[in-house]
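Novice: got a structure for you, letters missing:
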């Protein structure tokens, strides 16, 4: 029973990380209709920025804030400086561009920050909690991860469901021509979508790095599992991203704990194939009539 609860809590924490990255993919898909395969190296770069700030100032939270700000700027620069030139053309052009950016950012990070493994601090303890005489297999940083993902989920739901800004972002993504006729500044909305998605991606990078070692490729596995989580729940659904991340994290944790860790990638691939065959839009996908 102890192993079951340990595996369960580990799966929830791992799933929250996948959910954070899936939310970044969901945000950029909802606001621009683009799947950004460079999301992981962008998060890696901002994590290195945070590490540099922490090393120089000794403040984790200052580095945390700077990383999120760096993500905001990086996302806007990528959209304005690169993606803007292929928008409105073939969707494949944007995909190829993000894949190219994936390679370029890895190379630049290796040159600027080096290939050495570096320890990244955590703001809370990395030891299991001790409550009422019982050891609980979840750390303070794990609880922080769960809370952070819940907050981001709530903010995204509020953005797209209750604000005019969210409506303008969705309109710019779905029908830019009509949005322009209605007075929406589509270019700014697309830039904002990339910037906000990069902020959420930066958060995912910080959650992955906390208490672990960072190097230029440390986010590569997360982009795979995060993408599977996003597809599992539905790329267009923030709730689906969270549920997909948690379900995937739990599934992989139990496979690793009760079978073998070597089966984890195969399990993730099997889940992805199954979802694409049974429900290609994801578990939370729906088709509804849209009224103006």
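Specialist: Done, it's in. Because the structure is a prediction, the values reported are computed rather than measured.
Novice: can we go C-alpha only for contacts and neighbour counts from here?
Specialist: Will do.
Novice: list the residues that contact the most centrally placed residue in the chain.
Specialist: The C-alpha lying nearest the average C-alpha coordinate of the chain belongs to residue 21 (CA atoms, centre = their mean; 1.5 Å). For residue 21, the contact set (CA atoms under 8 Å, 6 or more residues apart in numbering) comprises 200, 201, 204, 222, 223, 226, 227.
Novice: residue 249: which of those is nearest?
Specialist: Among the contacts of residue 21, residue 226 lies closest to residue 249 (CA to CA), at 9.8 Å.
Novice: how much space separates the closest one from residue 246?
Specialist: From residue 226 over to residue 246 the distance is 11 Å, taken as CA to CA, to the nearest Å.
Novice: in addition, the following structure is provided for comparison:
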């Protein structure tokens, strides 16, 4: 039983890392209708900024706060200067632009801070506590708690605030939203800014578990995209639940199925994800789109 609890909690902590990037992807999609493939490299760039603040002598929590604020401004800048030039055309072109941003920011991070591995300090203590007989690190618990808080705040933003309703209106029908008096351009900037800030939080939580490198989140982004699609690209709750499902499923498969182990454990949640999407293409919490013809 102790091993089971250990695997589940570790899987939830790993899934929470996927969830933070998945939430950023969902946020951009709900605001603009696009999937941002540059989300991982934007988060890494923000983490390097936080690392620079730490090196200058700031406490780690203050460095992360400064990086999050800077990331919001940077995300809004990217939308205003780069993405907006392509938003009126094909979505395929805009998606390709985000792929180009991914390559550009990864190269820029390596050029400025080098490609050497760097250690990033943890926001949470490294001690562990006993949960059901298993030893659970406070860093893992902190990551889970932060993910739950972010998910709840995003859900409140979209469902209970005028800003969230405006973001949803701009994503669903930008022309109608503009005719209703909603500043479409400003909403798109805010959406990208919030997603970049959220990515900075995810990067700061991932970096202490890994070495900080320009490619730190490349593989995590694959899981995050899978979680966002599985949960439903318009559902913050769905993205988190799907990310937890992926994290726990791969941990349990690697721990209890001998021939799978660590090398093939990712195949289990991906296979289950494929089956779920065949049955429910809009994702676990996504909504079917009804089109009038």
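Specialist: Yep, it's here. Since this is a predicted model, take the numbers as computed values, not measurements.
Novice: TM-score of the superposed pair?
Specialist: In this superposition the chains share a TM-score of 0.93, using TM-score structural alignment, normalised by the length of the first structure; 288 aligned residues with a CA RMSD of 1.8 Å.
Novice: one step back: neighbour-wise, which one of the contacts of residue 21 of the first structure leads?
Specialist: Counting neighbours by other CA atoms under 10 Å, residue 201 comes out on top of the contacts of residue 21 of the first structure with 32 neighbours.
Novice: quick check: that residue is in a strand.
Specialist: No. In this structure, residue 201 of the first structure is helix, not part of a strand, as judged by DSSP: H, G, I helix; E, B strand; the rest coil.
Novice: what does it align to in the second structure?
Specialist: Taking TM-score structural alignment as the criterion, the aligned counterpart of residue 201 of the first structure in the second structure is residue 199.
Novice: quickly find the element holding the nearest residue to its match once chain neighbours are set aside.
Specialist: Of all residues beyond its chain neighbours, the one nearest residue 199 of the second structure is residue 43 (4.6 Å), with distances taken as CA to CA, 6 or more residues apart in numbering. Using DSSP states H and E, residue 43 of the second structure sits within helix 39-55.
Novice: what does residue 245 of the first structure align to in the second structure?
Specialist: Counting by TM-score structural alignment, the partner of residue 245 of the first structure is residue 243.
Novice: follow-up on the earlier one: number of nearby residues for the residue nearest to residue 199 of the second structure?
Specialist: Other residues near residue 43 of the second structure come to 30 when the count uses other CA under 10 Å.
Novice: just to revisit the earlier point, the residue nearest to the centre of the first structure falls within a strand, correct?
Specialist: No. The assignment for residue 21 of the first structure (three-state DSSP) gives helix, which keeps it out of a strand.
Novice: now which residue in the second structure aligns to residue 160 of the first structure?
Specialist: With TM-score structural alignment as the criterion, residue 160 of the first structure lines up with residue 158 in the second structure.
Novice: residues in contact with the closest residue to residue 250 of the first structure other than its chain neighbours?
Specialist: In space, residue 250 of the first structure comes closest to residue 11 once its chain neighbours are excluded; the distance is 4.1 Å by CA to CA, 6+ apart. By CA under 8 Å, 6+ apart, the residues touching residue 11 of the first structure are 246, 249, 250, 251, 252, 253, 254.
Novice: now the residue nearest to the centre of the first structure: how far from residue 70 of the first structure?
Specialist: 17 Å.
Novice: what's the answer for residue 235 of the first structure, then?
Specialist: On the measure of CA to CA, residue 235 of the first structure and residue 70 of the first structure end up 25 Å apart.
Novice: looking at those two, which is more packed in?
Specialist: More neighbours surround residue 235 than the other of residue 235 of the first structure and residue 70, with 31 against 23 (other CA under 10 Å).
Novice: not counting sequence-adjacent ones, nearest residue to that one?
Specialist: The nearest residue in space to residue 235 of the first structure (CA to CA, 6+ apart) is residue 26, at 5.1 Å.
Novice: shouldn't the one you found be in contact with residue 230?
Specialist: Yes. Taking contacts as CA atoms under 8 Å, residue 26 of the first structure lies within contact range of residue 230: 6.8 Å.
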